[in-house]
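> Predicted model and sequence follow; I will ask about them next.
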Amino acid sequence: MSGHGDDEVHEHDRGLSHDLPVLARRRMIRLLAGAGAGAALVPLVGCTAEEGSSAAVDCAAVPEETAGPYPGDGSNGVNVLKESGVVRGDITRSFGDSAGGTAEGVPLTLTLTVVDAGSGCGSPRKGAAVYVWHCDREGGYSLYTDGVTDENYLRGVQETDERGRVTFTSVFPGCYAGRWPHVHFEVYGSLRDATGARAIMSTSQLALPEDVCETVYATAGYERSVDHLARLSLESDSVFRDGHDRQLAAVEGSVEAGYSATLTVAV
């Protein structure tokens, strides 16, 4: 497994239209597996953070997106989900037998709220699970990119609480060639499913606002991201260009104090 260069665009990270045949096969496999376990495959829908659970009419589907070439869920080589220690809130450090490194960058707290689509996004989904992963400030992915293949930071799983929430402590991801700054996530029906790397309910991506990205990338350590971001827009990004209303996180904070990003997702 090798890392990506500054100007390389990955075949597996071009968006749903490019990955549709692969995704179709994966969804069919999951459906069959879920049927065997007596579980139903439920489509993922979601709301922006501003909408939350207040307006049932706005409870619309979150686009199914590519997991990209670096999921770490067993679908492309390594499977971090079955490793002891992956269930955690702070994903800035590696765990287990890996190198034990720490991802550096501007602090980011990421909160996803999982709610029930059947109630019009009005009821929290307690006991679901979310797996998140994203690149480091230099655009590399742990487990895959040259230089950090022995690390597993910026990956973690959380079980939703009574309010349907999961919260991760991380760092602001960088911007690499060809992709708008984003965070990957997979939603599972339970923590057992997540740590067993089975029955993924849906896979999507969270987009980060342009103004916040520009501010963060002006700080030390994010130099590579400045030029990459200047060549991109949400409207031209291979994943978000078909609409990002349901995927754009609400972000507050500052470089000095850190940022918080929130998004509500209904299943």
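Okay, I see it.

> alpha carbons only for contacts and neighbour counts from here, please
Fine.

> what element comes up after the lengthiest helix in the chain heading to the C-terminus?
In the chain, assigned by DSSP state H, the helix with the most residues is helix 16-36. Remark: after helix 16-36, the chain's next helix or strand is strand 45-47, criterion DSSP states H and E.

> contacting residues around that next one?
Here strand 45-47 makes contact (Cα atoms under 8 Å, 6 or more residues apart in numbering) with 53, 58-63, 117, 121, 246, 263-267.

> Between those, which sits nearest Glu104?
Ranked by distance to Glu104 (Cα to Cα), the contacts of strand 45-47 are led by Leu263 at 23.4 Å.

> try it against this one:
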Amino acid sequence: MTRRKVILAGGAAVAAVGVGGSIAANAFAGETDTADRKSGAESCYRLTSETTEGPYYIDADKLRRDITEDKEGIPMVLRLKVIDAETCKPLRNAAVDIWHCDALGIYSGYESLSTGGGGTPPSGAPSGAPTDQPSGAPTGAPPGGGGGGGHEEPTDDERYLRGTWKTDKHGRVEFRTVFPGWYRGRAVHIHTKVHVDGKWTDAGYEGGHTCHTGQFFFEEAAVIASGKVAPYSTSTTERTTLTEDTIYDQSGTTGGLLKLTYGKGRIAKGVIGSITMAVAPDETHDSTDTQPGASASTAS
């Protein structure tokens, strides 16, 4: 058993506020998700893939659903459901962490270590965004350091695009954020952890254990569409595609592939991402260094 404590920022949980965009604005309206409409047809017998925690996890210190802060990007609502893989029953009051990079591939808490980039290219580099951006594979090896499950200590006090919230009686939890960007060596993704058997107090969430550590992934069409929208379009960082990613196990929803909803040709207005996670609440999965691919040094 491990002890975790979430400190409420400002002494109160942050209620969701508007992030703009007609799609994202309605995403907290409490619609019934697809899994509920399937009348028992949930794929709850296959555990959602465990993945490496990555080097940039910070034991959750922001209890909130809106993790955007002042970061620019395409508005996104992440709608999650957590169920017991054996019984199919929803996990109530589980603590769900999410964290991801910003539109230019930078992680809060690790700005000096992040490998993303954008804006004005360095001297001698081609000007403007690549004409086929963000398609194509990296031309060099991914950067070393911070790969696998190795943890890096934070280098700054920023905490944007990080948050923890509890599941309701239906096992649901929703976050407001922005569509993540990309950085060298990894496909676009969001990190997650699910904690159970702890206690919610006025101070936050304490005790319990981590029953799932995973990542969510994005279909290529949506990533390419996002690359046409500022600030993503200013990125000068080469991109790894979903099929080239060494963490994603290519198993679709089981591997963390999100279902994305957005208007065709209007992704800038907002995106809804949804998925049901089937977990084993009695097991402990803090992290893992086991990856589908051969590269254990890929940035995570």
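Structure received. Since the structure is predicted, the reported quantities are computational estimates derived from the model, not experimental observations.

> Mind checking the TM-score on these two?
The pair, once superposed, lands on a TM-score of 0.67 when counted by TM-score structural alignment, normalised by the length of the first structure; 200 aligned residues with a Cα RMSD of 2.6 Å.

> re earlier: the longest helix of the first structure: which residues count as buried?
By neighbour count with 16 or more other Cα atoms under 10 Å, helix 16-36 of the first structure contains the buried residues 16, 19, 23, 27, 30-34.

> do stretch 82-89 of the second structure as well
For stretch 82-89 of the second structure, by 16+ other Cα under 10 Å, it's 82-85, 88.

> got it, and stretch 261-276 of the second structure?
261-262, 267-276.

> if I line the two up, what does Thr160 of the first structure land on in the second structure?
By TM-score structural alignment, Thr160 of the first structure lines up with Thr167 in the second structure.

> quick one, what contacts its match?
Contacts of Thr167 of the second structure (Cα under 8 Å, 6+ apart): 81-82, 91-96, 173.

> same deal with Leu232 of the first structure?
So Leu232 of the first structure contacts 178-180 (Cα under 8 Å, 6+ apart).

> Repeat the analysis, applying 7 Å as the threshold.
Shown in contact with Leu232 of the first structure (Cα atoms under 7 Å, 6 or more residues apart in numbering): Trp180.

> Over to the one 3 residues further on?
Residues in contact with Glu235 of the first structure (Cα under 7 Å, 6+ apart) are Arg241.

> Tell me the secondary structure at the alignment partner in the second structure of it.
Using TM-score structural alignment, the partner of Glu235 of the first structure in the second structure is Thr243. Put simply, Thr243 of the second structure is helix when judged by DSSP: H, G, I helix; E, B strand; the rest coil.

> Tell me how far Thr243 of the second structure lies from Glu220 of the second structure.
Here the criterion is Cα to Cα, to the nearest Å. By it, Thr243 of the second structure lies 9 Å from Glu220 of the second structure.

> Am I right that Ile224 of the second structure sits in a strand?
No - per three-state DSSP, Ile224 of the second structure lies outside any strand segment and is helix.

> Translate it into the numbering of the first structure.
Ile224 of the second structure maps onto Glu214 in the first structure, by TM-score structural alignment.

> If you drop the residues flanking it in sequence, what lies closest to that match?
Distances taken as Cα to Cα, 6 or more residues apart in numbering put Val226 closest to Glu214 of the first structure, at 7.4 Å, once the chain neighbours are dropped.

> give me the element that neighbour is part of.
helix 223-230.

> And that helix, what's buried?
Per 16+ other Cα under 10 Å, helix 223-230 of the first structure contains these buried residues: 223-226, 228-229.
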